[in-house]
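J.: sequence unavailable; structure follows:
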């Protein structure tokens, strides 16, 4: 199971790297072409905008995994140990419900936009709006993977936790 988690986190990270890498390449090529030839790519700004949307949703789960989202812990810190665990469990449950709701809303939006085309790329908007349900589904998966440790200890796994886990190293070596 830990090995699958490791593969999932690495794949999510590589998707984010590819998206982030494509954005400056497209924008840089557009700038270079504009100044060198006087012509620019008509679709570059649109592609960079849609890649940024995808990057936001694909990266949200990794940020959640590392505890990088904004958190106010005043109430949690004021509670005794068992109360803190109950509050963190309620937070996880609330997030799961919210993320599941957003997956369904995202699917509905994507379905509604499937016949409209983007102005420059001429892609169906379903590909842009699909970032929302995909991103929230990734958030659900990441939350489910970090929830036990978060509820019991109030900590997050961090980006390197699966690699530093002895069970993962043994699974990779054996």
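T.: Noted; the coordinates are in hand. These numbers were taken from a predicted model, which means no experiment stands behind them. Numbers count the residues shown, from 1 in each chain.
J.: only C-alpha atoms from now on, for both contacts and neighbour counts.
T.: Fine.
J.: check which helices and strands the helix or strand hosting residue 107 sits against.
T.: Using DSSP states H and E, residue 107 sits within helix 81-112. When contacts are defined as 3 or more C-alpha pairs under 8 Å, 6 or more residues apart in numbering; DSSP states H and E, helix 81-112 packs onto helix 74-78, helix 126-129, helix 131-153.
J.: go again with 7 Å.
T.: helix 126-129, helix 131-153 (3 or more C-alpha pairs under 7 Å, 6 or more residues apart in numbering; DSSP states H and E).
J.: what residues sit buried inside the next helix or strand after the last one?
T.: Scanning forward in sequence from helix 131-153, with DSSP H and E defining helices and strands, the next element found is helix 161-164. Of the residues in helix 161-164, those scored as buried under the neighbour-count criterion (16 or more other C-alpha atoms under 10 Å) are 162, 163.
J.: one step back: could you check the angle the helix holding residue 107 makes with helix 131-153?
T.: Calculated by axes from the mean of the first three to the mean of the last three C-alpha atoms, to 10 degrees, helix 81-112 forms an angle of 170 degrees with helix 131-153.
J.: could you pick out the longest helix of the chain?
T.: Counting residues, the longest helix found in the chain (DSSP state H) is helix 2-37.
J.: any buried residues in that helix, and which?
T.: 3, 5-6, 9-10, 12-13, 15-16, 19-20, 22-23, 26-27, 30-31.
J.: and stretch 71-84, by the same measure?
T.: In stretch 71-84, counting by 16+ other C-alpha under 10 Å, buried: 76, 84.
J.: how distant is it from the center of its chain?
T.: 26 Å (C-alpha atoms, centre = their mean, to the nearest Å).
J.: next one: stretch 22-36
T.: Distance, centroid of stretch 22-36 to centroid of chain: 26 Å (C-alpha atoms, centre = their mean).
J.: who touches it?
T.: For stretch 22-36, contacts defined as C-alpha atoms under 7 Å, 6 or more residues apart in numbering pick out 39, 40, 41, 44, 48, 51.
J.: second structure for comparison follows:
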């Protein structure tokens, strides 16, 4: 799983970097055109699609690194049994949500068949909107691949943003500096 997670992380990193470079180039290109007194009819539409793609692929990368918004402080404050249940419920809800998003995205792709972008009529909308189910599936894969390390960290009383807790120490003790020394 670690090898697959590392490969997915590298692939997503390069996808996000590439999309950011392309978006930057499009914006710079559009600014130059506007300064020259011309305007690109496709700029707004393409820039918004690129931003959406960066958001979806970046979210999957964040999920793989467990860098998305979380509640580790709350989890670490729970007793171990409650923590186990809370982590499992949270993971199930996240995976359920993104499975639902993937299903809805696939449904929307069917509805959008034959539609094209307004400014670039040769680009199907289904291509631009394919990021919804693809991004959702990548997010699910990232959650599953990163779960074992996340489980180990949370069950051992620490997370990457928090130093490990000493035996008998609570997150509140650690934050106030009153923990075991």
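T.: Structure received. These numbers were taken from a predicted model, which means no experiment stands behind them.
J.: TM-score of the superposed pair?
T.: Between these two chains, after superposing, the TM-score reads 0.81 (TM-score structural alignment, normalised by the length of the first structure); 157 aligned residues with a C-alpha RMSD of 2.0 Å.
J.: on that earlier part again, right, and the helix or strand after the longest helix of the first structure?
T.: helix 44-66.
J.: measure the mean distance from that next one to the second structure post-superposition.
T.: By mean C-alpha distance after the TM-score superposition for the first structure, the fitted helix 44-66 of the first structure averages 1.0 Å away from its aligned residues in the second structure.
J.: in the second structure, what range does that helix match?
T.: On the second structure, the counterpart of helix 44-66 of the first structure by TM-score structural alignment is residues 43-65.
J.: quickly note the distance from residue 56 of the first structure to residue 20 of the first structure.
T.: As defined by C-alpha to C-alpha, to the nearest Å, residue 56 of the first structure lies at a distance of 10 Å from residue 20 of the first structure.
J.: picking that back up, for residue 90 of the first structure, find the nearest of the helices and strands packed on helix 81-112 of the first structure.
T.: Of all those, helix 131-153 sits nearest to residue 90 of the first structure, with 9.1 Å by C-alpha to C-alpha.
J.: go ahead and confirm residue 155 of the first structure touches residue 146.
T.: No: the criterion here is C-alpha atoms under 7 Å, and residue 155 of the first structure misses it with residue 146 at 8.7 Å.
J.: settle it for me: which of these two has more neighbours?
T.: residue 146 (19 against 15; other C-alpha atoms under 10 Å).
J.: so who does the more buried one touch?
T.: Counted by C-alpha under 7 Å, 6+ apart, residue 146 of the first structure has contacts 65, 156, 157.
J.: which of those residues are still contacts in the second structure?
T.: Listed in the original numbering, the contacts of residue 146 of the first structure still in contact in the second structure are residue 65 (both residues aligned by TM-score structural alignment, their matches' C-alpha atoms under 7 Å).
J.: can I get the contacts of residue 146 of the first structure in CSV including neighbour count and distance to residue 91 of the first structure?
T.: Shown next, in CSV, are the contacts of residue 146 of the first structure (neighbours: other C-alpha atoms under 10 Å; distance: C-alpha to C-alpha, whole Å):
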residue, neighbour count, distance to residue 91 of the first structure
65, 26, 15
156, 20, 14
157, 16, 17
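J.: check contacts around residue 75 of the first structure.
T.: Taking C-alpha under 7 Å, 6+ apart as the test, residue 75 of the first structure contacts no residue whatsoever.
J.: how close does it get to residue 60 of the first structure?
T.: On the measure of C-alpha to C-alpha, residue 75 of the first structure and residue 60 of the first structure end up 24 Å apart.
J.: likewise residue 70 of the first structure?
T.: From residue 70 of the first structure over to residue 60 of the first structure (counting by C-alpha to C-alpha), the distance is 12 Å.
J.: these two - which one has more neighbours?
T.: Set residue 70 of the first structure next to residue 60 and count neighbours by other C-alpha under 10 Å: residue 60 wins out with 18 against 7.
J.: how far away is the more buried one from residue 37 of the first structure?
T.: According to C-alpha to C-alpha, residue 60 of the first structure and residue 37 of the first structure sit 38 Å apart.
J.: count of residues packed around residue 46 of the second structure?
T.: So residue 46 of the second structure, with other C-alpha under 10 Å, has 18 neighbours.
J.: skip the chain neighbours and tell me the closest residue to residue 39 of the first structure.
T.: Nearest residue to residue 39 of the first structure, sequence neighbours excluded (C-alpha to C-alpha, 6 or more residues apart in numbering): residue 33, at 6.0 Å.
J.: tell me if I'm right that residue 83 of the second structure and residue 73 touch.
T.: No: the criterion here is C-alpha under 7 Å, and residue 83 of the second structure misses it with residue 73 at 11.0 Å.
J.: what angle do the longest helix of the first structure and helix 44-66 make?
T.: 150 degrees.
J.: quick check, central residue of the second structure?
T.: For the second structure, the residue sitting closest to the mean C-alpha position, by C-alpha atoms, centre = their mean, is residue 59 at 1.3 Å.
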